[in-house]
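Undergrad: Got a predicted structure plus its sequence, pasted below:
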Amino acid sequence: MSLNTQTLQPIINFIWTVADDVLINKFLENQYQDVILPMTVLRRLDLALEATKDNVLKTHEAFRDKIDNLSGLLTSEQHGTGLAFYNTSQFTMKKLLADPKNIDSNFLDYLNGFSENVQDIISKFKFRNQLETFESTGITFSLIEKFCNPKVELSPDKISPMAMGYMFEDLIRRFNEKTNAAAGRHFTPREIIELMTHLVYLPVKDKIQQGTFLVYDPCAGSGAMLTQSKLFATNPEGEIKSKATFHLYGQENTGEMYATCKSDMLLKNEDPDKIKFGSTLSEYGFDPDLKFNFMLTNPPYGTTWKQDIENLNVGTAKKISIVDKRFNLPIKNFKGELEETCLTSRSNDGQLMFMLHMLSKMKDPKDGGSRIASVHNGSALFTGDAGSSESGIRQYILENDLLECIIQLPNDMFYNTGITTYIWLLTNVKEAHRKGKVQLINASSEEFYQRMRKNLGDKRVQFNPEHIQTIQEMYFSFEENEYSKIFDNEDFGFFQITVHQPEKDENGEKIIDSKDKPRSDSSLRDIENVPMKDSIPEYFKKEVLPFAPDAWYDKTKMKVGYEIPFSKYFYQYEPLRSLDDIASDILQLESETDGLLKEIVE
């Protein structure tokens, strides 16, 4: 399953030069990818259809006047492509080069010959918008000739979807760097996908040998998580060797990535209709009652979902109130009573909303339940005070015992960000020894990665197979050590209380209100987070009253909060240097510089 990305660099480099050789002065730099990416996909589809071209043309000619819908015949093994798509044009990309004079009209005929599912891909790339510029600048022949060069080896027989996804992401990364554009998403390195698939499937290895399973990615990107997770589970040479049927479902709201994902599903003979276009949060493309066995994703973080909020029909600007059962869930108040609560994160970061969406798509434990792997930044662990939606989402997850493990990844693992990231593993069918528990694994130190010989954007480090093996062994052993800690769910919960101190007059006397109680001084008001396992009165007596003897708190206005301060649990204190050591160093420096000032002055 490992991918040698170095072997792909010559192909990526050649495709990259097409922009400078053909598109320069014809398109703006920020438009290059609007040509290069769809041309790469089209050439890949073209090569996949090459062997069956004559068969398709023969079938089309024989039956086009006799049958209204030829799709079934043209995709069949006997009469067509044996794939889920076809092209009825007489042209292939290579054949287009034989008639340079008419290449523009012939190229349009070629595009129009593709089946409807490929037309959707062409449409999402908005590729036809480029044809007028191709013709007016006279670059159509040169462009097609470049992509037919043997150096651009894009055949699906030789370049897997995993490799293709990597190539696309590397090209997009380069385009974004060239134009100083933010990528807007974090493409997932293949070794992280490998770790995620291992941790999702291996714990239930014996339960997925036969049957039918549904795999889902709500932020599908190029589709790599879907295709590679299926490959891991079904690979006859792999660790699981499942003979079960796996159906792949995904949704993506970026046109170019949706088109890329759908094209690779076609090439893998997966059902392209199981890949939907649109925003998962407000335009979910599948039956609301459809549930999935496995879900893997890397949702956008630090990215606005304001448009989704508007599309979901919300209340006032001050109070978001979405009428959607995915985001309205029961959580306990400080009295321990369940209350239906609208859980909607800040509009500038929707990552936890994707988490709630996936939780709503889990199968019932009676039907085998579900397993989820999702990548997040640190914000998902601790952002949001007690009573906030972010805290409420963590509360719902932990109080329902859905969180199994969180793994901190090394920094600089992603192509376009160096921030700290974490893999969350969730399930509603925990093993007995994990019930009520959460495992935290710190895989961020040098023991768990290798520095890359050459950086790829911001990506400077990578996992090797032995690193992945070490991490999964820690997960399976479920034991505490320097890198693995185990907690009870409630260890992450706390009650937030407001500490009041009396307001006093100029004589130092307490000011009494109309109810004969001391008036609270707002300038002395403070907040205390009391660990859920502690007694609030005992905590108050021990941690507050010794410093503020006349303080009090309102027992009717407490809030429940949950956070996972990951770094705190793995913090290692490094003692300060002793004064003797510091003095010794100073004396050493003085001896080394003795006479230096005298030399300068003289």
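TA: Right, received. Where do you want to start? None of these values were measured; they are calculated from a predicted model.

Undergrad: Going by C-alpha atoms from here, please, whenever you check contacts or count neighbours.
TA: Fine.

Undergrad: What separation do you get for Asp364 and Lys291?
TA: 9 Å (C-alpha to C-alpha, to the nearest Å).

Undergrad: The two: which has the busier surroundings?
TA: Comparing Asp364 with Lys291 by neighbour count (other C-alpha atoms under 10 Å), the higher total belongs to Lys291, at 20 against 14.

Undergrad: Leaving out the residues flanking it, which one is nearest to the more buried one?
TA: Lys361 (4.7 Å; C-alpha to C-alpha, 6 or more residues apart in numbering).

Undergrad: how deep is the one you found tucked in, by neighbour count?
TA: Counted with other C-alpha under 10 Å, Lys361 comes out at 19.

Undergrad: Check it against this one:
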Amino acid sequence: MQKAEQEFLKDLDKKLWSAADKLRNNLDAAVYKHVVLGLIFLKYVSDAFEERREELRKNFRDPDHDYYIPQEDMSDEEYDEFIEEELEIRDYYIAKNVFWVPPLARWETLKKNHPLPNGTEIELPNGETYKMKSTAHLIDDANGAIENENPELKNILDRTYSQKQLPADKLGELINLFSDANFNAKEYKGKPLSINSKDILGHVYEYFLGEFALAEGKKGGQYYTPKSIVKLMVRMLKPFEGRVYDPAMGSGGFFVQSEDFIEEYGGKIGQISVYGQESNPTTWKLAAMNMAIRGIDFDFGKEPADSFTNDQHKDLRADYVMANPPFNVKDWWNEKLADDPRWEYGTPPEGNANFAWLQHMLYHLAPSGSLALLLANGSMSSQTSGEGEIRKNLLENDLVECMVALPGQLFTNTQIPACIWFLSKNKTNGTKTPDGKGKGDRSGTVLFIDAREKGYMKDRVLRDFKPEEIKAIAKTYSDWQQDNNDYEDIPGYCKSATLEEIQKNDYVLTPGRYVGAPETEDDGIPFPEKMKKLTTKLKSQFEESEALEEKIKENLAGLGYE
């Protein structure tokens, strides 16, 4: 993305969020989130529809196009009417994977009629009429109409605006806000933009997800993984073709970043198939809308469901699995899981789901697949309730490939220190990477990366990674995998350890145990000489301190204080 486009999106983000947030007043953040994101989605499907509609209008009148409709003996008025009728044929839109938007649900209908009083009868673009009840009812009916015409969106859109008791004036202001926003900008500060309205709306949707996660704090942060962590995991895992699965998908951030990664390498999103699962019904809908905005085909199961007790993809064996499940979940266990075939390396403790998530992901991994899992730091060293034995079995079966220790303060919803596990079913394979290079034989070794000192404070409470840091960490992993002589151990940062070394550390996988301390530059001064100088300096500072203390006592005495 060019600098002008980045600046334009950043400016648009701030303007929209600032304006939308002012309208929230006393609405609960969780309620307001769905109101706003639902309107963004409605604007998206309508804009995409209108973009295709305008393209068709030109094609119908272009003699060189396959869709050309000759005027023949029709008058200009008759010809225009015929073109407009042709534009209402659904197949023209479905053929280009554009959602068919019925007249009631088109943004123009909403924009023109939202201030009208209840009971007003309005005329729709196709000549039909609709009696207004309220703006909220109009949105509900619009979403219902879209779902009826597009089976893939069934039960995904929010049809409860009329139940939220939203002030009509505030809802109207939101509609005006998104109506006035320039989602079709062609230039910014005199510089041309090569970004279409769908990409802009997709970006705004993702930005708002992140801002709502911040607004909701601990309650909302579960469904949103910080973008920089997602980007790091995707860049290291490189999911460029095949089946991609996330069993705790939240709003679908891993899939969005996978799309961006593929496009960066010149591929197409159609190279991957997306599978996900989410137990929270509203978050499940948010993820589906996120995929629809991005034009990503997805299979999120028949319904929102718990991945452990109601696995929606039992037969799936994915090429890549990525997840950020909630850390250290205590109430995950169900008696019917006791002899589950997923616990191949040991039954997880009933009071902590960390190793249940890890083994669930391994179970769904293809024979040459790889996975990335974000977990609490305790997973690297805990010996309680059989966790140490599970970790030992994973290592003895040569499944663990890389461990990354992350810095603190990366999350909006927890201060628990975190790490990333990378596992592979086959560390001897020569799987190709997007740059065409093959992976080398990594059997019997594990790469440890200590990234705790990376990142910067983006504000008073949150840390973030710089883009160059993400690239550097990913390159370290890639160089080690490919065994191309570019990799080397760096004290304090990375170390390629053997299974024997890990056994000596009781199968503990904390990177700090292996990478050691950073090397310090030798200044050439012998230690005794350094110590003498330091001792002399310390003595001088003590003397200065005593003199200062005496001076303060004299001043206090002069003021009448002993």
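TA: In hand now; what should we look at? The structure presented is a predicted model; accordingly, all values stated were derived computationally and were not measured.

Undergrad: quick one: TM-score?
TA: Here the TM-score for the pair of chains, by TM-score structural alignment, normalised by the length of the second structure, is 0.71; 468 aligned residues with a C-alpha RMSD of 3.8 Å.

Undergrad: about what we covered before: can you tell me the residue that sits opposite the residue nearest to Lys291 of the first structure in the second structure?
TA: Using TM-score structural alignment as the criterion, Lys361 of the first structure maps onto His364 of the second structure.

Undergrad: Contacts only, for that match.
TA: Neighbour list for His364 of the second structure: 314-318, 321 [criterion: C-alpha atoms under 8 Å, 6 or more residues apart in numbering].

Undergrad: can you redo these as CSV with distance to Glu278 of the second structure and secondary structure?
TA: Converted to CSV, the contacts of His364 of the second structure look like this (distance: C-alpha to C-alpha, whole Å; DSSP: H, G, I helix; E, B strand; the rest coil):
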residue, distance to Glu278 of the second structure, secondary structure
Lys314, 14, coil
Asp315, 17, coil
Leu316, 16, coil
Arg317, 18, coil
Ala318, 17, strand
Val321, 14, strand
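
Undergrad: any idea which of those residues has the most stuff around it?
TA: These, ranked by neighbours (other C-alpha under 10 Å): first place Val321, 28 neighbours.

Undergrad: could you check the distance from that residue over to Ser424 of the second structure?
TA: From Val321 of the second structure to Ser424 of the second structure the distance is 10 Å (C-alpha to C-alpha).

Undergrad: try Tyr493 of the second structure
TA: Taking C-alpha to C-alpha, one finds Tyr493 of the second structure at 22 Å from Ser424 of the second structure.

Undergrad: And Ala292 of the second structure, by the same measure?
TA: Counting by C-alpha to C-alpha - Ala292 of the second structure and Ser424 of the second structure are separated by 30 Å.

Undergrad: More neighbours: those two, which one.
TA: Neighbours were counted for Ala292 of the second structure and for Ser424 using other C-alpha under 10 Å; Ser424 has more, 23 against 20.

Undergrad: Relative to Phe212 of the second structure, how far out is Glu88 of the second structure?
TA: Applying C-alpha to C-alpha to Glu88 of the second structure and Phe212 of the second structure gives a distance of 37 Å.

Undergrad: what about those two, which has more around it?
TA: Phe212 (20 against 17).

Undergrad: Correct me if wrong, but the more buried one is in a helix.
TA: Yes: assigned with DSSP: H, G, I helix; E, B strand; the rest coil, Phe212 of the second structure falls within a helix.

Undergrad: List the contacts of it.
TA: So Phe212 of the second structure contacts 29-30, 33, 220 (C-alpha under 8 Å, 6+ apart).

Undergrad: Sitting in helices, which of those do you find?
TA: If you go by DSSP state H, those have 29-30, 33 in helices.

Undergrad: These, buried ones only, as a PyMOL selection?
TA: Per 16 or more other C-alpha atoms under 10 Å, the buried members of those correspond to this PyMOL selection:
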select buried, resi 29+33
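
Undergrad: For the ones in helices among the contacts of Phe212 of the second structure, please prepare TSV with the additional fields distance to Glu387 of the second structure.
TA: Formatted as TSV, those follow (distance: C-alpha to C-alpha, whole Å):
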residue	distance to Glu387 of the second structure
Ala29	38
Ala30	36
Lys33	38
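
Undergrad: if I line the two up, what does Gln222 of the second structure land on in the first structure?
TA: Checking TM-score structural alignment: Gln222 of the second structure goes with Arg185.

Undergrad: pretty sure its match is in a helix, no?
TA: No: checked against three-state DSSP, Arg185 of the first structure lies outside a helix; its state is coil.
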